[in-house]
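In: Pasted the sequence and its predicted model underneath.
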Amino acid sequence: MFELTFIGLDVHAVNVVGLALTPDTGEIARHTMAADPAAVLEWVRRFEPPVKVVYESGPTGFLLARYLQAAGINCVVAASSKLLRAPGDRVKTDRRDARVLAEMLAVGSVTEVRIPDPDEEALRDLSRLRAATAKDLAHSRQRVNAILLRYGIRYPKDTRWTQEHRAWLLHQHFSDPALQFTYNADLEQAELLAAHLARIDRQVTATAENCRYTPVIEALMCLRGIRLTTAFGLAVEIGDWTRFTGSSIGSYLGLVPSEESSGPSRHQGPITKAGNTYARKLLIEAAWQHRRPYTRPGDRLLHQLELVAPATRIRALEGNHRLHRKWEHFDERHKMPVKANAAIARELAGWCWSLAAPLQQGERMNAA
């Protein structure tokens, strides 16, 4: 069925600017309405069906798209990084943005974002809460260490943030009252964030044990460098692994080299860093673990391998050996470690896909 009308929406927290384009007649209709899904639906229904609606991904989320879809309206969300704009176009208004979206939709140039359901989005929010808290904790601890370093106070041991180290921190005193207050406040914040992170980790553990992604999480944890929080983050951020192939998932996560080629010349640059930033970060961190010596699975991996099916177990063992051999090959060639790790992370993404996608395909077949 061909759409008669294409509607672009420029969605903000307060209002929504809409533009409806009918290619057959060239008719254009504009309207500004409150940021209320019911008001948007009322305006969209003024046009003769079928219609197709698009708006740009952003902080307003997927509430409007879900509402319109539930009402039978074909609504998609456009990837903001894939929108076309002329280099010389320096005028940006809400009306222009709505028109660009409608025109791109009419010619089929919109790159659609997958719309998660509310349960999936809630799991994703929990994973991102954990990541944000861990980042805040690291910054808070850095501030404590920076104060001590500036005043020449050094902890005599290498291992930090243990119970012994915390007791040592509490005994540090400064003569200046303002400095002492600052130090105490930073130390208190670090302790509060550590306790907060521990509560989040307990919630992540409880959630991961009984959610739609539990089989995928268990399978991903069979790979080195991927423990519960990393596996949970990858599972909920990517969601439907069957959308990809072993090669396309690296492109989705921005782990493939950028390229500028013209004529006979071909130049590849750094990775594109497109797609999901958090999932890419998790894979980059996990990839470093495959550089460590590896001959056989450790106790954690042995226990984890017993929890999965034989096919998953065999595939995970192959992946662990393969990724370590790749690291050895890169080290023999004296390849820059950062570049080598990006290549390992790209291949690790493929191995994760090879574990997760078959499980999700099997679940769908069983459900059918």
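Out: Sure thing, it's come through.
In: For the rest of this, base every contact and every neighbour count on C-alpha atoms.
Out: Noted.
In: can you pull out the strands in this protein?
Out: Counting by DSSP state E, the chain has these strands, from start to end: 5-11, 15-22, 27-34, 51-56, 74-78, 112-113, 257-262, 265-271.
In: Identify the residues contacting the shortest one?
Out: With C-alpha atoms under 8 Å, 6 or more residues apart in numbering as the test, strand 112-113 has contacts from Ser57, Val76, Val77, Ala78, Ala79.
In: and what of the last one?
Out: Strand 265-271 is contacted by residues Gly254, Leu255, Val256, Pro257, Ser258, Glu259, Glu260, Ser261, Ala342 when judged by C-alpha under 8 Å, 6+ apart.
In: Tell me, how many residues neighbour the third one?
Out: For Val256, the number of neighbouring residues by other C-alpha atoms under 10 Å comes to 23.
In: try Ala340
Out: Neighbour count for Ala340, taken as other C-alpha under 10 Å: 20.
In: Equivalent analysis for the one 3 residues further on, please.
Out: Counted with other C-alpha under 10 Å, the neighbours of Ala343 add up to 23.
In: Could I get the contacting residues of the residue nearest to it when sequence neighbours are not counted?
Out: With sequence-adjacent residues excluded and distances taken as C-alpha to C-alpha, 6 or more residues apart in numbering, Ala343 is closest to Leu255, at 7.6 Å. By C-alpha under 8 Å, 6+ apart, Leu255 lies in contact with Ile271, Thr272, Lys273, Ala274, Arg280, Ala342, Ala343, Ala345, Arg346.
In: count of neighbours near the fourth one?
Out: Using other C-alpha under 10 Å, Ala274 has 16 neighbouring residues.
In: who's in contact with the closest residue to it other than its chain neighbours?
Out: The shortest distance from Ala274 to any residue other than its chain neighbours is 4.1 Å, reached at Gly254 (C-alpha to C-alpha, 6+ apart). With contacts defined as C-alpha under 8 Å, 6+ apart, the neighbours of Gly254 are Ile271, Thr272, Lys273, Ala274, Gly275, Asn276, Arg280.
In: Please compare the first structure with the one that follows:
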Amino acid sequence: MQIKRIGLDLAKYIFEVHGVDAQDEVVLRKTLRRDAVAQFFAELEPCIVGMEACCGSHYWARVLTDLGHEVRLISPQFVKPYVKSNKNDRNDAEAICEAVGRPSMRFVPPKSAEQLEIQAVHRIRQRVVANRTRLVNQVRGLLGEHGIVVARDITRIRRKLGEIADDQSGNFGELFVDMLRDMREELAELDTRLAGYNRRIKNLFRSNEMCQRIGQIEGIGPITATALVAAIGDRSCFKNGRQFAAWLGLVPKQRSSGGKARLFGISKRGDRYLRTMLIHGAGAVLGRSAGKTDIRSQWLNRMRERRHPNVVAVALANKNARIVWSLLARNQMYRAEHAVSPA
């Protein structure tokens, strides 16, 4: 039995396997327990193994690659059209096997263990930031019910909580003041945790040569640089910088028909976290470009004269994404004078 291609449906405990030969005839359908997966593939001849990019897929990609197989990860949205009839694990494995054999299929870049560690730091930091934002919003809402309106500035929230906790302003009940003191302590704890994750990211940035090269681009700091290195994986999965920018959702959404092109705002596909970091960094550069005479600032100022600042920020984020791909794919250093061609 010569197996050419296998579709593996991942799960916590029960895995479904669907294999075909060189003539695309079904030669294997099997259900495996988790502890038997590695042994099963170790006894097979090397072949192509397709999996959906989901929880645990990068781990199994490393395991099966070490066993000599060629692993291809597919976004679940590209597998769904190949599911026949009702959805179940066996049909999913068959659909994965069919999708992975398509010549025009696009695959997800596999990540190394180091990249997953960097990504974990960002995910935990993102959760801490979200928890702090929720806490600040709750404090602002509670104070609003007592007639105190605080601007959307976390520094002012800290100051107001300190004044109330020290009983320097307002006439509040003892219970309410005690709760605000607890919330001030919780906010201080979240600030401490966030500062700790920021230090981890800065240490990762200093110790990674690729991050150092990316960080030379205006609008990309340690947080964005490390997040990009953790997400890109194998740069060969993108043919050019435009494909990378499209993967991040920084290109116009298109709904063209009948030979008429219709372009809208950015597609917002891909990783929202990366896209947000790039756009925020571009906005910071845009705010400091006024009065500068370098080529990049002149290009931004000319565009800003005819377009909205948010559009200019997205355009700069798109350009930065393409530069990032070029630096990583070609192993080059950033040269600011070549970032924007003169008019």
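Out: Sure thing, it's come through. Quantities reported herein were computed from a predicted structural model and do not represent experimental measurements.
In: Give me the TM-score for these two chains.
Out: The TM-score (TM-score structural alignment, normalised by the length of the second structure) is 0.82; 330 aligned residues with a C-alpha RMSD of 3.2 Å.
In: returning to what we had before: nearest to Ile200 of the first structure, out of the strands of the first structure?
Out: Each of the strands of the first structure was scored for nearness to Ile200 of the first structure using C-alpha to C-alpha, and the closest is strand 112-113 (28.3 Å).
In: Mean deviation, that closest one versus the second structure?
Out: In the superposition with the second structure, the aligned residues lie an average of 1.7 Å away from strand 112-113 of the first structure, counting by mean C-alpha distance after the TM-score superposition for the first structure.
In: Could you tell me where that strand falls in the second structure?
Out: Correspondence between strand 112-113 of the first structure and the second structure is established over residues 107-108, with TM-score structural alignment as the criterion.
In: quick revisit: map the residue nearest to Ala343 of the first structure onto the second structure.
Out: For Leu255 of the first structure, the residue aligned by TM-score structural alignment is Leu250.
In: now do Ala345 of the first structure
Out: Structural alignment places Ala345 of the first structure opposite Ala317 in the second structure (criterion: TM-score structural alignment).
In: gap between its match and Cys237 of the second structure?
Out: 20 Å (C-alpha to C-alpha, to the nearest Å).
In: now swap in Ile154 of the second structure and tell me
Out: As it turns out, when the distance is counted by C-alpha to C-alpha, Ile154 of the second structure lies 41 Å from Cys237 of the second structure.
In: in the stretch 51-200 of the first structure, which spans are helices?
Out: Taking DSSP state H, counting those that start in this stretch to define them, one finds helices in the stretch 51-200 of the first structure at 63-70, 94-106, 118-150, 163-170, 177-208.
In: Quickly note the distance from Arg151 of the second structure to Lys160 of the second structure.
Out: One correction, residue 151 of the second structure is Ala, not Arg. In this structure, Ala151 of the second structure and Lys160 of the second structure are separated by 10 Å, where distance is defined by C-alpha to C-alpha.
In: When the two are compared, which one has more neighbours?
Out: With neighbours defined as other C-alpha under 10 Å, Ala151 of the second structure and Lys160 compare such that Lys160 has more, 19 against 10.
In: The more buried one - nearest residue in space that isn't next to it in sequence?
Out: Val150 (8.0 Å).
In: likewise Asn310 of the second structure?
Out: Nearest-residue entry for Asn310 of the second structure: Gly283, 7.6 Å, with adjacent residues in sequence omitted and distances by C-alpha to C-alpha, 6+ apart.
In: give me the number of residues near that neighbour?
Out: There are 21 residues near Gly283 of the second structure, going by other C-alpha under 10 Å.
In: The equivalent of it over in the first structure and Ala342 of the first structure, how far apart?
Out: Residue pairing (TM-score structural alignment): Gly283 of the second structure is matched to Trp288 of the first structure. Trp288 of the first structure sits 9 Å away from Ala342 of the first structure when distances are taken as C-alpha to C-alpha.
In: do the same with Glu237 of the first structure
Out: Going from Glu237 of the first structure to Ala342 of the first structure by C-alpha to C-alpha gives 19 Å.
In: which ones are touching Ala71 of the first structure?
Out: If a contact means C-alpha under 8 Å, 6+ apart, then Ala71 of the first structure has no contacts.
In: likewise Ala198 of the first structure?
Out: By C-alpha under 8 Å, 6+ apart, the contact set of Ala198 of the first structure is empty.
In: again, but for Asn203 of the second structure
Out: Residues touching Asn203 of the second structure, when contacts are defined by C-alpha under 8 Å, 6+ apart, are absent altogether.
In: Tell me, how many residues neighbour the counterpart of His171 of the first structure in the second structure?
Out: Matched by TM-score structural alignment, His171 of the first structure corresponds to Asp166 in the second structure. Asp166 of the second structure is flanked by 11 other residues according to other C-alpha under 10 Å.
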